[in-house]
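Peer 1: Give me coordinates for this.
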Amino acid sequence: MELQTMQPNTEWEPAGYEESVAALGADDYTFHVWGGDWCIDCQQQLPDFGAALDAAGVDPGNVEHYPVEKAEDGSKTGPGVEEYGIEYIPTVVVEKDGEELVRFVESEAVPIAVYLGKELRAPNE
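Peer 2: Model (predicted):
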């Protein structure tokens, strides 16, 4: 099932985000995205991230969606939640060849694409 909130924001402009966009598309990464269409943070952050992935030319087959629900006790439930230790959404895990390279969790101070782009570039800088 796809997250509707991952539909690219058609008004998002890559100008000013060139380095981040380039880093997202620089390798054959797999992006694991946990979110909920009901979640305010996901509604605010994921459409721009979807647009950044689109601008980077990331193959949609390399973006895996994990819809999350909220249990009565506030915990998150859904595919991969326990396996990846997901507590907050949105969470995006970037992997290459099955190895986790970087993880964005809801409360970072910068947009998802900026955070991930910086972290993916860091080993090469």
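
Peer 1: Every contact and neighbour count from this point should use C-alpha atoms.
Peer 2: OK.

Peer 1: So the spatially most central residue of the chain, which state does it fall into?
Peer 2: Centroid check for the chain by CA atoms, centre = their mean gives V92 as the closest residue, at 3.7 Å. When classified by DSSP: H, G, I helix; E, B strand; the rest coil, V92 comes out as strand.

Peer 1: so what's it closest to, chain neighbours aside?
Peer 2: V33 (4.6 Å; CA to CA, 6 or more residues apart in numbering).

Peer 1: measure that neighbour to E95 for me?
Peer 2: Relative to E95, V33 is positioned 11 Å away (CA to CA, to the nearest Å).

Peer 1: Which of these two has more residues huddled nearby?
Peer 2: Neighbours per residue (other CA atoms under 10 Å) separate V33 from E95, with V33 holding more: 23 against 17.

Peer 1: circling back: would you confirm that the residue nearest to V92 contacts E64?
Peer 2: Yes - counting by CA atoms under 8 Å, E64 is a contact partner of V33 at 6.0 Å.

Peer 1: For the comparison step, fold the sequence that follows:
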Amino acid sequence: MRLETLAADADEADALDDDVLAALGADDYRFKVWGGDWCGDCRRQLPGFAAALDAAGVPEDRIEDFPVTKGPNGKEGEGVDEHGIELIPTVVVEDGDGEEIARFVEEADVSIAEFLARELAEPEASA
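Peer 2: Next up, the predicted model:
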């Protein structure tokens, strides 16, 4: 099953800074996205994030989506326990070796794309 909310909203990609797109498209990052089509935050945020990934030229084979359902004990779905998913949307960015290097959880003062671009730029700033 694929997340419908991870369909790109092309109108939102035009508003993104070139530096954000460059950060998302750099290296061989893999993006793992947990969300639910029933979730208001996901419906509001994921289409813009999908548009950013598309505009950044991230190939589809480096984007994995994991639909989440509400269960009696919290969120349920593939990878939820393994990755400690409690709130959605959650986006985990992994490097080419599968190591987590950035994580967005539910909400921030900027878009998912901008938040992750900041996180991905931090290691470079300290190198």
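
Peer 1: hang on, the earlier thing: which helix or which strand is home to the residue nearest to V92 of structure 1?
Peer 2: strand 30-35 (DSSP states H and E).

Peer 1: same question, A125 of structure 2
Peer 2: helix 112-126.

Peer 1: If you count neighbours, what's buried in that helix?
Peer 2: I112, A113, E114, F115, L116, A117, R118, E119, L120 (16 or more other CA atoms under 10 Å).

Peer 1: Show me the contact partners of stretch 2-17 of structure 1.
Peer 2: Residues outside stretch 2-17 of structure 1 that contact it (CA atoms under 8 Å, 6 or more residues apart in numbering): 21, 35-37, 42-43, 46-52, 54-55, 65-67, 114.

Peer 1: what's near enough to touch E114 of structure 2?
Peer 2: E114 of structure 2 neighbours (CA under 8 Å, 6+ apart): V20.

Peer 1: What's the biggest helix in structure 1, counting residues?
Peer 2: What stands out as the longest helix in structure 1, according to DSSP state H, is helix 40-56.

Peer 1: Tell me the helices and strands packed up against that helix.
Peer 2: Under the contact definition 3 or more CA pairs under 8 Å, 6 or more residues apart in numbering; DSSP states H and E, helix 40-56 of structure 1 sits against helix 18-24, helix 112-121.

Peer 1: That helix against structure 2, how far on average?
Peer 2: Its aligned residues in structure 2 lie a mean 0.2 Å from helix 40-56 of structure 1 after superposition (mean CA distance after the TM-score superposition for structure 1).

Peer 1: quick one, the helix or strand that that helix is followed by and helix 40-56 angle?
Peer 2: Toward the C-terminus, helix 40-56 of structure 1 is succeeded by strand 63-67 as the next helix or strand (DSSP H and E). Put simply, strand 63-67 of structure 1 runs at 170 degrees to helix 40-56, going by axes from the mean of the first three to the mean of the last three CA atoms, to 10 degrees.
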